[in-house]
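Enquirer: the following comprises the amino acid sequence and a computationally predicted model.
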Amino acid sequence: MNILFTLCGRAGSKGLKGKNARDFCGKPLVWYSMAAIALYKEKYAGNDTISVVLNTDSEPLIDLVQQVSSLEVGILHRDESLAGDKVAKVSVILDCLNRAEQMYGLKYDMVVDMDITSPLRTAEDVHNAILRKAQRPEVDVVFSVTHARRNPYFNMVKEENGFFCKAIPSSFTTRQEAPTFYDMNASIYAYSPRALREKEHATFFNSNCDAIVMFDSGILDIDSEEDYELMQVIAEFLWKNKDEYKEICNKVALWS
């Protein structure tokens, strides 16, 4: 199987300026996603062909990625038309696919996007997403989720006509009675190349999707200063107490 891994990060960010090129616990944030890819290659890839590309308009981010000589990453300079904050990320990933196929002369069976701002994942998480997508070729994407802390049928509310009411009216008296919901944790997405080329990008996740459930390592992805500070606290705890997260940290440390 030919697998394309994508790392996508633009220079601009309204939530947290320059977040993709920031450090995380003293090391470049992007290295944690790269470490998960490197460990996946070592532990699970077997005879698969693995390519990795970075799609960005950020020169500092390019510099950080190129400091790691042990993981080859192709650089795709992002076109200005794909650099706006209203551009669907799926459109950027399709751009990665088309250009990587030209760059490497390969046809890819799967495209796996690793969100730079969600560093708390394991090599096994990556493997689980790829395995699930390979088992379900009919779905357009397999993405990662965690169990939701709130349920719109039970303990989520909205403001309407000057009052607060349940987000979805119901007669459930316990959360256990309500349908199960999950949070997309913006970490791993395993795409069908066909779907990337044929499906409407604005509504890509509205249908024909599947998911893997990850450990709830903090459902946040880094989009604010508060997220950035909190995620580092969570990371230090996981690296100390869970070996599968510690190996990511150890891999990053080797690159310093």
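Expert: That came through, no problem.
Enquirer: use CA for all of it now, contacts and neighbours both
Expert: Will do.
Enquirer: check contacts around Tyr40.
Expert: If you count contacts by Cα atoms under 8 Å, 6 or more residues apart in numbering, Tyr40 has them with Ala123, Glu124, Val126, His127.
Enquirer: repeat for Val112
Expert: Counted by Cα under 8 Å, 6+ apart, Val112 has contacts Ile3, Leu4, Phe5, Thr6, Ile130, Ile188, Tyr189, Ala190, Tyr191.
Enquirer: the structure to be compared is supplied as follows:
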Amino acid sequence: MIDDKSVLAIVPARGGSKGLPGKNKRPLQGKPLVAWPIGAALGAACVDKVLCTTDDAEIRGIALAHGAQAPFLRPAHLASDCASSIDAILHAVDYLAERGEHYDYVVVLEPTSPLTASADVDAALRTLHARRADADSIVGVSRVESTHPEYDVRLGADGRISPYLAADFKSLKRRQEIEALHFLEGSLYISATPALRVEGGFYHGRTLGYEVPRWKSVEIDELVDFLFVETLLANLDQLAALDAAAHHS
């Protein structure tokens, strides 16, 4: 609960994956990938219930073993490559509502973002709850750094490059001069339940951004991402120290 508002956390985890087959069941530091967001949700003080929606019986078993509820297997039409993720989320919300369980907020944590911590979930929820007068949802964002569009170029048919934004290369801005931009990084999604139904998603004009450091924004889609996250997890102390230094600078 947050004040008197109930919170449902949903972990969506399909059985199919083209980029990294079986990734949601793949062990990350000895724990299946799907178990990481479940652990983050269970550890969040504001979350009342953690539900895993999956079409895969083995993933369902893993979810149950790690403390989530998984009362159903997702219908096949909500688990295909072209199925909408929001439809799968609303299916889970409706399943509970039909059984008399209603929640004021819905949190979605995906296995592809295993670096999200319980503290992130609570902080984002509290931010949204405090801003309910002018916001209905909050999503993870991270600052654009090395890939800032100021430094993008076009590659011409003749092989020559030209600036994408600047008039010429002499006009390129220094890093200290560029506008701060952020990208939608997918580590967490939270919405007031009525707004989720009305908007059909988490992104709209009343959406806040919850800023996370670049290292937490890594999403696992391919093997190289998985290996990268393993390295990050092995160096969490150093990363935490960097974050602390950044907050005090």
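Expert: Done, it's in. On a predicted model such as this, the values are computed, not experimentally measured, just so you know.
Enquirer: re the thing from before, closest one of the contacts of Tyr40 of structure 1 to Gly26 of structure 1?
Expert: Distance to Gly26 of structure 1 across those (Cα to Cα) is lowest for Ala123, with 21.1 Å.
Enquirer: mind checking what that closest one lines up with in structure 2?
Expert: Using TM-score structural alignment as the criterion, Ala123 of structure 1 maps onto Ser118 of structure 2.
Enquirer: mind naming the longest strand for structure 1?
Expert: strand 182-191 (DSSP state E).
Enquirer: show residues contacting that one.
Expert: For strand 182-191 of structure 1, contacts defined as Cα under 8 Å, 6+ apart pick out 110-119, 121, 126, 129-130, 133, 140-148, 219-221.
Enquirer: hmm, which of those are the buried ones?
Expert: Taking 16 or more other Cα atoms under 10 Å as the criterion, what is buried in the contacts of strand 182-191 of structure 1 is 110-119, 121, 126, 129-130, 133, 140-147, 219-221.
Enquirer: inside helices: which ones of these?
Expert: Of the positions in those, Val126, Ala129, Ile130, Lys133 sit in helices, assigned by DSSP state H.
Enquirer: the last one matches what in structure 2?
Expert: Translated: Lys133 of structure 1. By TM-score structural alignment, Lys133 of structure 1 lines up with Leu128.
Enquirer: isn't its match right up against Ser137?
Expert: Yes - taking Cα atoms under 8 Å as the definition, Leu128 of structure 2 is a contact partner of Ser137 at 6.5 Å.
Enquirer: and for these two, which residues touch both?
Expert: Leu208.
Enquirer: returning to what we had before: please report how far the match of Lys133 of structure 1 lies from Ala79 of structure 2.
Expert: 30 Å (Cα to Cα, to the nearest Å).
Enquirer: same check on Ser146 of structure 2?
Expert: Distance from Ser146 of structure 2 to Ala79 of structure 2, by Cα to Cα: 35 Å.
Enquirer: next: Ala57 of structure 2.
Expert: 13 Å.
Enquirer: and Val106 of structure 2, by the same measure?
Expert: According to Cα to Cα, Val106 of structure 2 and Ala79 of structure 2 sit 20 Å apart.
Enquirer: equivalent analysis for Lys5 of structure 2, please.
Expert: 30 Å.
Enquirer: what does Lys89 of structure 1 align to in structure 2?
Expert: Per TM-score structural alignment, Lys89 of structure 1 is aligned with Ser85.
Enquirer: so Leu29 of structure 1 touches Ile116, yeah?
Expert: Yes - using Cα under 8 Å, Leu29 of structure 1 makes contact with Ile116 at a distance of 6.9 Å.
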